[in-house]
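Chemist: give me a model of this one.
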Amino acid sequence: MSVLTFRLVTMSVRASAANRVDFLSRIAVGAVTQVAVVVFATVLITRFPGMGGWAQGDVLLIVAIRMSGHALAVAFFVGLRLVPRLARTGTIDALLLRPLPVYRQVLFSFFHVPVIGDLIVAAVLTATALAHLTVDWTPWRVGYLICAIVGAMLLEAAVQTFLSGCTLRSPGAKLWQDWAEELMATFGSYPLHILPDAARAAFTFLLPVAFAAYLPAAVLTGHMTALPVPGWVAAAAPAVSLLLFLAALRWWNRKLARYESAGG
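Modeler: Next comes the predicted model:
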């Protein structure tokens, strides 16, 4: 199984890199599309001392965790965006005949070249955030930061997995995929306690954006007051993201089991 997976990934990357000029230009496009995030970080550093009681470095840490998690989610889970088209055209029928889990085939059937630009921007933002933090980086904090970034990736993957599962039977649900991604990108980079109570609750319990970056950053920087959840829940944010991903994957497989071909 691992050999087949490796071959799928290799073939996808090679196909994307066949035209070197196009390959490099798409990497540049990936970096340019994150200009809003870069501008936000630049303005924060040069114009404002912080936001909502959080210092510059603290807010940048939220941005860095969210952006890093997003870039990794795009790198490994962007294939979920293809599910509506696969279901609508019946192409997913062919995947059912191969000796690999359909979910894995979907993930590795497409390599999104611009994500390399996303990863570069994420690395720069993380380095910038660390340079502006006054945190004592003990081995525990370093390990937790890594878990937080992986958790941010898994949370975004959980949301997209759940919604792509819906598209297996209702391809029009792709609009919800795009909307959820836009909301997470828009509000995932802010200390959520600056939002109204209703919005804060929605981004904690309905679309759990808070668990991606805000709560882990609060744990790392010591901002444990005014959180929408108890401190131990905030500290467990990466584990919560993992559980949500596993639940979403189970949902996806259940929807696949009830999938009906486009041809009936």
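
Chemist: going by C-alpha atoms from here, please, whenever you check contacts or count neighbours.
Modeler: Noted.

Chemist: and the longest helix anywhere in the chain, how far out from the chain's middle?
Modeler: The residue-count maximum for a helix in the chain (DSSP state H) belongs to helix 139-167. Per CA atoms, centre = their mean, to the nearest Å, the displacement of helix 139-167 from the mean C-alpha position of its chain is 6 Å.

Chemist: just checking, what packs against that helix?
Modeler: helix 56-77, helix 83-89, helix 174-187, helix 214-221, helix 237-257 (3 or more CA pairs under 8 Å, 6 or more residues apart in numbering; DSSP states H and E).

Chemist: wait, which of the ones you listed is closest to P228?
Modeler: helix 214-221 (9.1 Å; CA to CA).

Chemist: on that earlier part again, got the angle between the longest helix of the chain and helix 174-187?
Modeler: 150 degrees (axes from the mean of the first three to the mean of the last three CA atoms, to 10 degrees).

Chemist: quick check: nearest residue in space to A158, chain neighbours excluded?
Modeler: In this structure, A158 finds its nearest non-sequential neighbour in F245, 4.1 Å apart by CA to CA, 6 or more residues apart in numbering.

Chemist: structure for this one too, so we can compare:
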Amino acid sequence: MTVPAGPGAGSAARPVPRLYAYGLLMRAAVKSQLQYRGNLLFGLAGGAAFQGVGLAFIWVVATRFGAVGGWSMTEICLLYGMRLTSHGLWVVPGNQLYFLDVTIQTGEFDRYLVRPTGVLPQLLARGIHLPVFGDLVTGLVILTGAAWQLGVPHSAAGVLYLVLALVGGAMVEGAFQIGISAMCFRTLSNRSLRVLVDSVMNSFGGYPLKVFPGPARFVLTFLVPVAFVAYLPAGVLLGRAGDLHVPLWAACAAPGAGPLLLWLAHRLWRAQSAHYSSSGT
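Modeler: A predicted model of the protein is given here:
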């Protein structure tokens, strides 16, 4: 049975604005989790510990060799903090995208189609995964400490660029995950691919990409856009734009890649959702 994927299909109720519906549903999800304060604290600690292991490994490498790709440990902390903060800004509101396969296979997705609002906001607000808050908090702590040690950004314009870079980086990661998830309407399951991309972002996003060979840098810039999440903006803030593997204008414009990719991902989502077929369960 093919179910129309348009928002509000089969409902005569007045459509609810997507952002308003998302806000209401997310507020309810957060309130339900706040009833268990101990679980929240353990979730934060778990997320922070997981991300801290990655930074500790980079610290070991930097301690052994003195620098990584010519970047000091403090500069790498700035890069790592930017990447992790952008990851947190995306994964806190968007973590439920990882469960798209389950909602399709169990028929839960059918319910989203008959409600008078967009299906994507309903999916993203179906619940909340507590450890992701640990990612965001850890990223902000590392970023703040490194920025204070390095004295960056140096001006109000630099602060604005940093904020735009963090939001843009979150959009880049979110766009890539939404775009991959959109193919699930045809394949029914591709969670392993989304987990793989998330692993690539986490594994390589905290390193200066100049440590990798040319083909790897190309892949991590133009195929899986890890460089646009934090590496290129961090290079601009640190005055290292001349050392990057892209032109100066491209590095400075890196935050703009996020809105563009997110727009393209949303269009792909809408196009692929038309191919959704109910599981009948």
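
Chemist: so after superposing, what's the score?
Modeler: For this chain pair, the superposition-based TM-score is 0.93 by TM-score structural alignment, normalised by the length of the first structure; 264 aligned residues with a CA RMSD of 1.9 Å.

Chemist: any chance of the helices and strands packed on helix 139-167 of the first structure in TSV, plus distance to G264 of the first structure and mean neighbour count?
Modeler: Formatted as TSV, these follow (distance: least, CA to CA, whole Å; neighbours: other CA atoms under 10 Å):
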stretch	distance to G264 of the first structure	mean neighbour count
helix 56-77	28	26
helix 83-89	12	20
helix 174-187	21	15
helix 214-221	45	25
helix 237-257	15	19
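
Chemist: can you check which of these gets nearest to V142 of the first structure?
Modeler: When those are compared by CA to CA, helix 214-221 sits nearest V142 of the first structure, at 9.4 Å.

Chemist: for the helix or strand following that closest one, which positions count as buried?
Modeler: Proceeding N to C from helix 214-221 of the first structure, the next assigned helix or strand is helix 231-235, under DSSP states H and E. Residues 231, 233-235 are the ones in helix 231-235 of the first structure that count as buried (16 or more other CA atoms under 10 Å).

Chemist: which part of the second structure lines up with helix 231-235 of the first structure?
Modeler: Mapped onto the second structure using TM-score structural alignment, helix 231-235 of the first structure covers residues 248-252.

Chemist: starting at the chain centroid, how far to the matching stretch?
Modeler: 22 Å.

Chemist: the helix or strand harbouring G30 of the first structure to helix 56-77, inter-axis angle?
Modeler: Assigned by DSSP H and E, G30 of the first structure belongs to helix 20-32. Counting by the same axes, to 10 degrees, helix 20-32 of the first structure lies at 140 degrees to helix 56-77.

Chemist: may I see the buried residues of helix 20-32 of the first structure?
Modeler: 24, 26-32.

Chemist: just the residues you listed now: which is nearest L97 of the first structure?
Modeler: Once CA to CA is applied, the member of the buried residues of helix 20-32 of the first structure that ends up nearest L97 of the first structure is R26, at 32.7 Å.

Chemist: what lines up with C166 of the first structure in the second structure?
Modeler: Per TM-score structural alignment, C166 of the first structure is aligned with M183.

Chemist: separation between that match and S273 of the second structure?
Modeler: 8 Å (CA to CA, to the nearest Å).

Chemist: sorry, back to before: list just the nearest of the buried residues of helix 231-235 of the first structure to A218 of the first structure.
Modeler: Nearest member of these to A218 of the first structure, counting by CA to CA, is A234, at 7.9 Å.

Chemist: quick one: the residue nearest to the closest one when sequence neighbours are not counted from L4 of the first structure, how far?
Modeler: Take A234 of the first structure and drop its neighbours on the chain: the residue closest to it by CA to CA, 6+ apart is L215, 5.1 Å away. Computed as CA to CA, the L215 of the first structure to L4 of the first structure distance reads 38 Å.

Chemist: before we move on, what about A199 of the first structure?
Modeler: A199 of the first structure is 44 Å from L4 of the first structure, by CA to CA.

Chemist: and what of L100 of the first structure?
Modeler: Distance from L100 of the first structure to L4 of the first structure, by CA to CA: 8 Å.

Chemist: tell me the gap between stretch 101-109 of the first structure and the middle of its chain.
Modeler: Distance of stretch 101-109 of the first structure from the chain centroid (CA atoms, centre = their mean) equals 18 Å.

Chemist: that stretch corresponds to what range in the second structure?
Modeler: The aligned range for stretch 101-109 of the first structure is 118-126, by TM-score structural alignment.
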